[in-house]
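# Only the shape, not the letters, is given here:
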């Protein structure tokens, strides 16, 4: 779970890196929320 979480975080970071910071934080927050539910 932890390794998958880190990989997911890295992918999310790279995907959102091109956007502005507030949007990146928003997407990462959604990712953390969804992963916290699974």
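That came in fine, so what should we check first? Given the structure is predicted, the values throughout are model-derived calculations rather than measurements.
# from here on, contacts and neighbour counts on C-alpha atoms
Will do.
# Which helix or strand contains the residue nearest the centre of the chain?
For the chain, residue 28 is the residue whose C-alpha lies nearest the centre (CA atoms, centre = their mean; 3.4 Å). Here residue 28 is covered by helix 21-37, with elements defined by DSSP states H and E.
# okay, now the one to match up with it:
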């Protein structure tokens, strides 16, 4: 099962990783400027 999960992650297209990075960055900015005043 672990190998299957790794294969699923490896076959993700580039735009999926791009969205993950963008969402993570937005969450970081939100936490830094809104919640961590």
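Yep, that arrived. Everything numeric in this text was worked out from a predicted model, so none of it was measured.
# Just the TM-score for the two chains, thanks.
The TM-score (TM-score structural alignment, normalised by the length of the second structure) is 0.51; 22 aligned residues with a CA RMSD of 1.3 Å.
# from the chain's centre, how far out does the helix holding residue 28 of the first structure sit?
Here helix 21-37 of the first structure is found 5 Å from its chain centre; the criterion is CA atoms, centre = their mean, to the nearest Å.
# do the same with stretch 23-32 of the second structure
With CA atoms, centre = their mean, you get 11 Å for stretch 23-32 of the second structure.
# how about it: buried residues?
For stretch 23-32 of the second structure, the neighbour count (16 or more other CA atoms under 10 Å) marks no residue as buried.
# quick revisit: alignment lookup: the residue nearest to the centre of the first structure to the second structure.
Aligned counterpart of residue 28 of the first structure in the second structure: residue 21 (TM-score structural alignment).
# Look up how far residue 4 of the second structure lies from that match.
Counting by CA to CA, to the nearest Å, the gap from residue 21 of the second structure to residue 4 of the second structure is 23 Å.
# Same check on residue 16 of the second structure?
18 Å.
# try residue 15 of the second structure
21 Å.
# hmm, back to that, what's the average per-residue distance for the helix holding residue 28 of the first structure once overlaid on the second structure?
Averaged over the aligned pairs, helix 21-37 of the first structure sits 0.4 Å from the second structure after superposition, using mean CA distance after the TM-score superposition for the first structure.
# ok, and what's touching whichever strand or helix holds residue 4 of the first structure?
Taking DSSP H and E as the criterion, residue 4 of the first structure maps to helix 2-16. Residues outside helix 2-16 of the first structure that contact it (CA atoms under 8 Å, 6 or more residues apart in numbering) are 23, 24, 27, 28, 31, 35.
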